[in-house]
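Engineer: Sharing a model that was predicted from the sequence below.
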Amino acid sequence: MNEITASIALIVVLLALLGGGVWVGLTLAGVAWFGMEFFTARAAGDAMAMTIWGSASSWTLTALPLFVWMGEILYRTNLSESMFRGLAPWVNALPGRLLHTNVIGCTIFAAVSGSSAATCATVGKMNVPELMKRGYPQDQVIGSLGGPATLGLLIPPSIILIVYGVSAEMSISKLFMAGVLPGIMLAVMFSGWIMVWALLNPGKIPKADAAMGFKEKLYESRHLIPVVLLIASVIASIYTGIATATEAAAIGVVGSLILSAVQGALTWKNFKDALFGATRLYCMIALILAGAAFMTLSMGYIGLPRQLAQYVGSLNLSPAMLIIVLGFFYIVIGCFLDGISTIVLTMSVVLPIIQAAGIDLLWFGIFLVITVETAQITPPVGFNLFVLQGMTGKQITYIARVCAPYFFLMVTALVILWFFPQIVTALPNNM
């Protein structure tokens, strides 16, 4: 009963603070403090100080501002325009045209960063201004970035898959292989939706450039060489074991600075603007992360995630119904917690339930990550929504609305994976 009272009170406080215009990071910290102060015996003050300090001083987190800075540097060169010149001949024939560059860019960068927020921020800094300048509809530009950016959680290397692998005592390499085909499938589904929308709204897409022959397309693709080399160097440094994700992000920053210098765009003003722009965007993200970390601790002390998971286990459902209920459970809880925290707080209860139902833990790991992905674009605490809000200045409700089709596409992907589990297991089983 105490958990129900706490849930209602926390939701009321959350909505009141958000409705009052309080910054999201401060709202999360405020809700967490309220919950810990009134529903637990733990002193809220020192817990908040230690949690926020621990969140802000994490070495792993340093990859995020570096990738954001990399995006800011590229945004201030003509590399983004060059990327469009190289991709345009190949996607111009598709309905939706250059909107597909959001999906392609997010898919590629997801393999670099392993972070949804970093993918959203970096690709957004390069693509959003370019697409808006070319006359593409704002809602589609933002939506086609917010949805595909969630691929940063699924396509390896994925931090969440590592956390799940440790919790479930599974091979991380097999989990990484299991995420490849579902990630590609989701990218294809995202591009498919863009094509369907474009066919239904032909007047809203700018006219295609003049048609080119195959040799001309290849020639124009030379503009992709600088971007491809930069991305390849970052990916190669991670997959060869030369660098960690953080070190690879530093390589990306150095590489983008070198490319900017070669192009003659590395002026003191551009350098300073890129640094300040990355600092502002990352400070917004870091404040939200700190608030989310404290909220996770508070909810853990109150016991809400564990109580919910235990309740689901007590229902004795069939495997299909269990997956449906767990899907709803993780989508709802993901509206208030970040993905890693969700997994850490619930795995000890959920894993025995999954094993008792005879569900493959490898398959469930991918199911769990995609479910967590959906929470990245669902209010009130959808993290990609806040990143996009910081970049575009639009209201959270507007961004959530334009990202909604991609939420339903991810739910559809979960249904497909239930009926065709070999999409997940094919690559790991052939390792």
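Structural biologist: Okay, I see it.

Engineer: from here on, contacts and neighbour counts on C-alpha atoms
Structural biologist: Fine.

Engineer: quick one, what contacts the spatially closest residue to A211 that is not a sequence neighbour?
Structural biologist: Leaving aside its chain neighbours, A211 sits nearest to P89 (7.7 Å; criterion: CA to CA, 6 or more residues apart in numbering). Counting by CA atoms under 8 Å, 6 or more residues apart in numbering, P89 touches D209, A211, M212, K217, E220.

Engineer: Ok, S144 next?
Structural biologist: The contact partners of S144, taken as CA under 8 Å, 6+ apart, are L99, H100, N102, V103, F190, I194, C403.

Engineer: Looking at the residues you listed, which is nearest C120?
Structural biologist: Set against C120, the nearest of those by CA to CA is N102 (9.6 Å).

Engineer: State the distance from that closest one to G96.
Structural biologist: In this structure, N102 and G96 are 11 Å apart, going by CA to CA, to the nearest Å.

Engineer: Comparison target below:
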Amino acid sequence: MISDPLVLSVIILVVMFSLLLSSIWIGISLILTGIIGMLLFEHNLPPVISIYDKIGDLLAASLYDALNSWSLAALPMFILMGEILYKSSISTRLLNGLKPWLSYIPGGLLHVNVAACSLFAAVSGSSAATTATVGKITLDELKKRGYSKSIAMGSLAGAGTLGFLIPPSLIMIIYGVLADTSIGKLFIAGILPGLMLATFYSIYIMVISKIDKSVEPEIKENFTLKQKIDSIKDLAPILSLITVILGSIYGGIATPTEAAALGVLGSIILAIYFKSFNFEVFKNAILNTIKTSSMISFIIAGAVFLSQVIGFLGIARAMSEFITGLGLSPLVLILLIGLMYIVLGMILEGVSIVVMTLPIVLPIVVLAGFDPLWFGVFLVFMVEMAQITPPVGFSLFVIQSISKEKIEVILKATFPFFVMMIVTVALITFFPEIVHYLPNQMIK
């Protein structure tokens, strides 16, 4: 009989990745991995397991515990809010409102991708929705106006991932539930790193536009003062919605779940105000929300079941003790974990990475002295990288479907923005105060 937890962990990982590569649903793969682990290594289970007559009892209890969370209720609400904004004309108005204010900056309207993604990310919480919504509006428009299609695609790929970092973030909700960390604090912690990354993107666009004059058209579009003032009418609704959501959380007025409900109500009111809300829009938004929420909830439930099995088999504890025994410095440890996530990002999408690795990785990083709040933001950055890492970077597929370009062309355009993500991760690692500053202010 095999009893070494480290050997067990290798076998469990082989089984899990074999199931994932067989194209079985992720949630089912995680549940099957847990069941196979219990069947193969039943002798490793502690006496407490004897209270369960069958594996089904543990599975049922795990599924209930995983989904019986009030914090998780924020997930479908934020998804619904993003769907309503996506299906209505509000996203188009956002772009039109930004144009007059960005035309005079070096790089011109290329900054629209960064600004629009940052603002839309702050109300959608989804990287896919942000990339698809902004990309459908901007790519063709920028190409017609003579801007570099390569920079347009690269900036969209990079800025589109801000949907995971700038709150409300679906990944942060999932992490908060699984890691038992305050979702409100996670939201606030992501603001400064998110804005910092968006700033790096804009600086790069300004620098490259000065070096390469072909990046933007020689003749820029001019806007009058009246047009700028009029554009505020298009920007104000989105800015107001962001203020209501984040302000209610930051001010302690509402929980993230209650803020999500306010966001849904606000998005419906705005869609009605702009006369872009009807039964068809609402029906499609509800259906897409149900599909997405069910998929994510199923994955979370499978991950919780697997994490309980891993805990019962002693794998997480053994892995933590093994890593600790290597005597690695905290920085070397986090570097190795970061490299692991980049590799995983080449074959898995973001939600899967979080739910599959967290049960094993979190105890290790906490034991090494890292704060779970900081690690949540770090992990979100890793998921962002996964979105633009071949061959399974979801944002790459979204941009390819919109632009009709070859994937290698998109990868080349995206690479500078990928490097800027790495730089930002290095900064928050060496200066964790960047992550903790706003949450500490909130506590005061």
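Structural biologist: Noted; the coordinates are in hand. Keep in mind it's a predicted model, so treat the numbers as computed, not measured.

Engineer: Just flag the most distant two among the contacts of S144 of the first structure.
Structural biologist: Greatest spatial distance among these (CA to CA): H100 and C403, at 15.0 Å.

Engineer: in the second structure, what residues pair with the longest helix anywhere in the first structure?
Structural biologist: Assignment by DSSP state H gives helix 268-302 as the longest helix of the first structure. Aligned by TM-score structural alignment, helix 268-302 of the first structure falls on residues 279-313 of the second structure.

Engineer: and that stretch, how far from the first structure on average?
Structural biologist: By mean CA distance after the TM-score superposition for the first structure, the fitted stretch 279-313 of the second structure averages 2.4 Å away from its aligned residues in the first structure.

Engineer: which ones are touching F381 of the second structure?
Structural biologist: Neighbour list for F381 of the second structure: L165, M421, V425 [criterion: CA under 8 Å, 6+ apart].

Engineer: A115 of the second structure versus the most centrally placed residue in the second structure, what's the distance?
Structural biologist: Closest residue to the average C-alpha location of the second structure: F164 at 2.6 Å, with CA atoms, centre = their mean. Distance of F164 of the second structure to A115 of the second structure, given as CA to CA: 15 Å.

Engineer: do the same with A128 of the second structure
Structural biologist: Distance, A128 of the second structure to A115 of the second structure, using CA to CA: 16 Å.

Engineer: likewise S320 of the second structure?
Structural biologist: Per CA to CA, S320 of the second structure is found 41 Å from A115 of the second structure.

Engineer: Tell me which of these two has more neighbours.
Structural biologist: A115 (23 against 19; other CA atoms under 10 Å).

Engineer: tell me which element that one falls in.
Structural biologist: helix 111-124 (DSSP states H and E).

Engineer: With L345 of the first structure instead?
Structural biologist: For L345 of the first structure, the host element (DSSP H and E) is helix 339-356.

Engineer: How about residues contacting that helix?
Structural biologist: 160, 163-164, 167-168, 293, 296, 300, 305-306, 309-310, 313, 330, 333-334, 360-361, 369, 372-373.

Engineer: try 7 Å
Structural biologist: Residues outside helix 339-356 of the first structure that contact it (CA atoms under 7 Å, 6 or more residues apart in numbering) are 160, 163-164, 167, 296, 300, 305-306, 309-310, 313, 334, 372.

Engineer: One more: stretch 15-33 of the second structure?
Structural biologist: The contact list for stretch 15-33 of the second structure, computed with CA under 7 Å, 6+ apart, reads I12, F298, I299, G302, A303, F305, L306.
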